[in-house]
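S.K.: here you go, sequence then predicted model.
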Amino acid sequence: MNAALIWSNLPQLLAGAWVTLQLVALSGLLGIAIAVPTAIARVAGPAWLRWLPYSYIFFFRGTPLLVQIFLVYYGLSQFDAVRQSVLWPVLGQAYWCAIIAFSLNTGAYTAEILRGAIQGVPHGEVEAARSLGMSGSLLYRRVILPRAFRLALPAYTNELILMLKGSALASTITLLDITGAARTIIAVTYTPVEIFLAAGVLYLILSFVIIQGFRWLERRLNAHLHARLA
């Protein structure tokens, strides 16, 4: 094991870790923005409209993430209308294509997590809110969604970890994330064991930070439950 080699290439791997963090953070935020209205439409939308969010979720949960990345990165560039549109400066870059693919993918999974959480909100709490005159958007904003977010946190933490590991596929479209940086170093040094081991440790560290961060958030949001158990 050549520790000096790992140490000398650590700055490049850390730069890749920063790219990975950006991919996961931006995709996670955009995914939540997609997931909330999608989950609400799945639960409370009119029957004739529910097929739209269902089709979106079915497609992105039923196809591999790698295929979705290729469809966005290679597929959209095949259309002249896309290349000549104002969106081409964004869609022509691998970074933003990866963000779009990851956001759509995690948005579908998160929507299903939220749908289950919304349906898991105790009926008594909803009825109590309605008895106070809440209905429609106010009911969702004040009662259902805050409660659903608390219920969904453990499952959403797992989704973020899966997205962190799935972000390694960004290297297939030339992005230098952790995996992309590792492959670049290995192409020069021919030392896959040392470099991939270092990359794996970085993924473990990021996973640990995410898990601990969401555990703290879960304890903070559900402090009343922990106090009751104590």
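M.R.: Okay, I see it.
S.K.: going by C-alpha atoms from here, please, whenever you check contacts or count neighbours.
M.R.: Fine.
S.K.: what helix or strand is the closest residue to Ala3 other than its chain neighbours on?
M.R.: Spatially, and ignoring its direct neighbours in sequence, Ala3 is nearest to Glu194 (7.7 Å; Cα to Cα, 6 or more residues apart in numbering). Element membership for Glu194, per DSSP states H and E: helix 192-221.
S.K.: other residues contacting the following helix or strand past that helix?
M.R.: Next in sequence after helix 192-221, counting helices and strands by DSSP H and E, comes helix 223-229. For helix 223-229, the external contacting residues (Cα atoms under 8 Å, 6 or more residues apart in numbering) are Arg219.
S.K.: and the longest helix along the chain with helix 192-221, angle?
M.R.: In the chain, with assignment by DSSP state H, the single longest helix is helix 3-44. Angle, helix 3-44 to helix 192-221, by axes from the mean of the first three to the mean of the last three Cα atoms, to 10 degrees: 40 degrees.
S.K.: quick check: what element follows helix 3-44 along the chain?
M.R.: Per DSSP H and E, the helix or strand that comes after helix 3-44 is helix 51-62.
S.K.: which one in the protein is furthest away from the centre?
M.R.: Relative to the centre of the chain, the most outlying C-alpha is that of Ser131, 36.5 Å out, by Cα atoms, centre = their mean.
S.K.: structure B:
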Amino acid sequence: MAHPHRLVMLALALAGLAAIIHYMDWSWLPAYLPKLWNGLLMTLAMLGSSVVVGFVFALPLGLAQVTGPRILRWLATGFCTVIRGTPLLLQLWLFYYGLGSLFAQFPEIRDSWAWAYLRQAWPYGFIALTISFAAYQGEVMRGAFAGVPRGELEAARAFGMSRWLVFRRVWFPRSVFRALPTLTGEIILQLKSTPLVATITVTDLYAIVTRARQETFLTYEPLLLLAAIYICLSGILVIAMRWLENRVPTGR
């Protein structure tokens, strides 16, 4: 049975939404829908690719800090510390304006097949977002790997499992399960970081909304639409990750 205060909050939210739709100017929206769709696809592409590739890099970063040789521990810790200690916007500009300008000075690069991609902005946005996610998630995986009880790993070794088999069947699944709640939060933060790529001319959702504001001289309507889209995306991500959490075996 629904609580009365929740019904009141829902009614107020619906009333506010109806007022926004009725009293604000949405005549500009049909003309911008194709551009908004393309911007949404770019945002999702940046988010999905950086999360997947970043998580792949986060695994060795976390593992190196737990079991690696001292030099690898220092390198992994130093990498995570530097990336987490500097703003993502600064990293984006360093890659785009710094590394991109450096590539342009070499004729070998300008004349190669790679220049068709390196002259664009999105590869640098992807690199910066991926490195940032890898550094943050690498710290999460370090804690997850270290948090698995040593008794479980020793018991698996006692059954005659090799180190790789122990990692694949015990250590890695248990660590991922422990990291899933935090991983959900990191993905949401990554989603909210993607608008920064608009500062290096990547045409994502935020860039399209900014262009709509400048061309229509409207402020609230485009920004409220952008907020609603990000809220919906965040909700979908939370639901998907909760579904995944319920289907990953706990190992207990």
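M.R.: Great, that's in hand. Predicted, not measured: the structure shown is a model, and the values here were computed from it.
S.K.: now what about the TM-score between them?
M.R.: With the length set by TM-score structural alignment, normalised by the length of structure 1, the two chains reach a TM-score of 0.91; 225 aligned residues with a Cα RMSD of 1.8 Å.
S.K.: re the thing from before, check the mean deviation of the helix holding Glu194 of structure 1 from structure 2.
M.R.: Once fitted to structure 2, helix 192-221 of structure 1 is off its aligned match by 0.6 Å on average (mean Cα distance after the TM-score superposition for structure 1).
S.K.: report the central residue of structure 2.
M.R.: The structure's structure 2 has its C-alpha centroid closest to Gln190; by Cα atoms, centre = their mean the separation is 3.0 Å.
S.K.: residue in structure 1 paired with that residue?
M.R.: Correspondence of Gln190 of structure 2 to structure 1, assessed by TM-score structural alignment: Met163.
S.K.: ok, now Ile83 of structure 2?
M.R.: Looks like Ile83 of structure 2 aligns to Phe60 there (TM-score structural alignment).
S.K.: what separation do you get for the residue lying closest to that match once chain neighbours are set aside and Phe59 of structure 1?
M.R.: Spatially, and ignoring its direct neighbours in sequence, Phe60 of structure 1 is nearest to Asn105 (5.5 Å; Cα to Cα, 6+ apart). Distance check for Asn105 of structure 1 against Phe59 of structure 1: by Cα to Cα, to the nearest Å, it reads 9 Å.
S.K.: which one of the two has more residues nearby?
M.R.: Set Asn105 of structure 1 next to Phe59 and count neighbours by other Cα atoms under 10 Å: Asn105 wins out with 25 against 14.
S.K.: ok, the aligned residue in structure 2 for that one - contacts?
M.R.: Taking TM-score structural alignment, the alignment pairs Asn105 of structure 1 with Ser132 from structure 2. Each residue near Ser132 of structure 2 by Cα under 8 Å, 6+ apart is listed here: 54, 83-84, 88.
S.K.: in which helix or strand does Ser132 of structure 2 reside?
M.R.: Per DSSP H and E: helix 122-147 holds Ser132 of structure 2.
S.K.: next, the mean deviation of that helix compared to structure 1.
M.R.: When structure 1 is superposed, helix 122-147 of structure 2 averages 0.6 Å from its matched positions, counting by mean Cα distance after the TM-score superposition for structure 1.
S.K.: what's the next secondary structure element after that helix?
M.R.: Next along from helix 122-147 of structure 2, by DSSP H and E: helix 150-158.
S.K.: in structure 1, which residues correspond to that following helix?
M.R.: Against structure 1, helix 150-158 of structure 2 falls on residues 123-131 (TM-score structural alignment).
S.K.: picking up where we left off before, isn't the match of Ile83 of structure 2 right up against Thr110?
M.R.: No - the criterion here is Cα atoms under 8 Å, and Phe60 of structure 1 misses it with Thr110 at 11.2 Å.
S.K.: ok so, going back, how far off centre is the match of helix 150-158 of structure 2?
M.R.: Its chain's C-alpha centre and that of stretch 123-131 of structure 1 lie 32 Å apart, by Cα atoms, centre = their mean, to the nearest Å.
S.K.: please work out which residues outside that stretch touch it.
M.R.: Applying Cα under 8 Å, 6+ apart, the external contacts of stretch 123-131 of structure 1 come out as 135, 139, 143-144.
S.K.: swap in 7 Å and give it another go.
M.R.: For stretch 123-131 of structure 1, contacts defined as Cα atoms under 7 Å, 6 or more residues apart in numbering pick out Leu139.
S.K.: could you do stretch 184-202 of structure 1 as well?
M.R.: Taking Cα under 7 Å, 6+ apart as the rule, stretch 184-202 of structure 1 contacts 1-2, 6, 178-179, 182.
S.K.: go with 6 Å
M.R.: Stretch 184-202 of structure 1 has contacts (Cα atoms under 6 Å, 6 or more residues apart in numbering) with Ala182.
S.K.: how about it: buried residues?
M.R.: By neighbour count with 16 or more other Cα atoms under 10 Å, stretch 184-202 of structure 1 contains the buried residues 184-186, 191, 194-196, 198-199, 202.
S.K.: ok, now stretch 30-47 of structure 2?
M.R.: Of the residues in stretch 30-47 of structure 2, 35-36, 39-40, 42-44, 46-47 count as buried by neighbour count, 16+ other Cα under 10 Å.
S.K.: that stretch against structure 1, how far on average?
M.R.: So stretch 30-47 of structure 2 averages 1.8 Å relative to structure 1 (mean Cα distance after the TM-score superposition for structure 1).
S.K.: quick one: distance of that stretch to the chain centre.
M.R.: 17 Å.
S.K.: cool, stretch 212-222 of structure 2 as well?
M.R.: Distance, stretch centre to chain centre, for stretch 212-222 of structure 2: 27 Å (Cα atoms, centre = their mean).
S.K.: where in structure 1 does it align, residue-wise?
M.R.: Using TM-score structural alignment, the residues of structure 1 aligned to stretch 212-222 of structure 2 are 185-195.
S.K.: quick one: end-to-end distance for that stretch.
M.R.: One end of stretch 185-195 of structure 1 sits 7 Å from the other (Cα to Cα).
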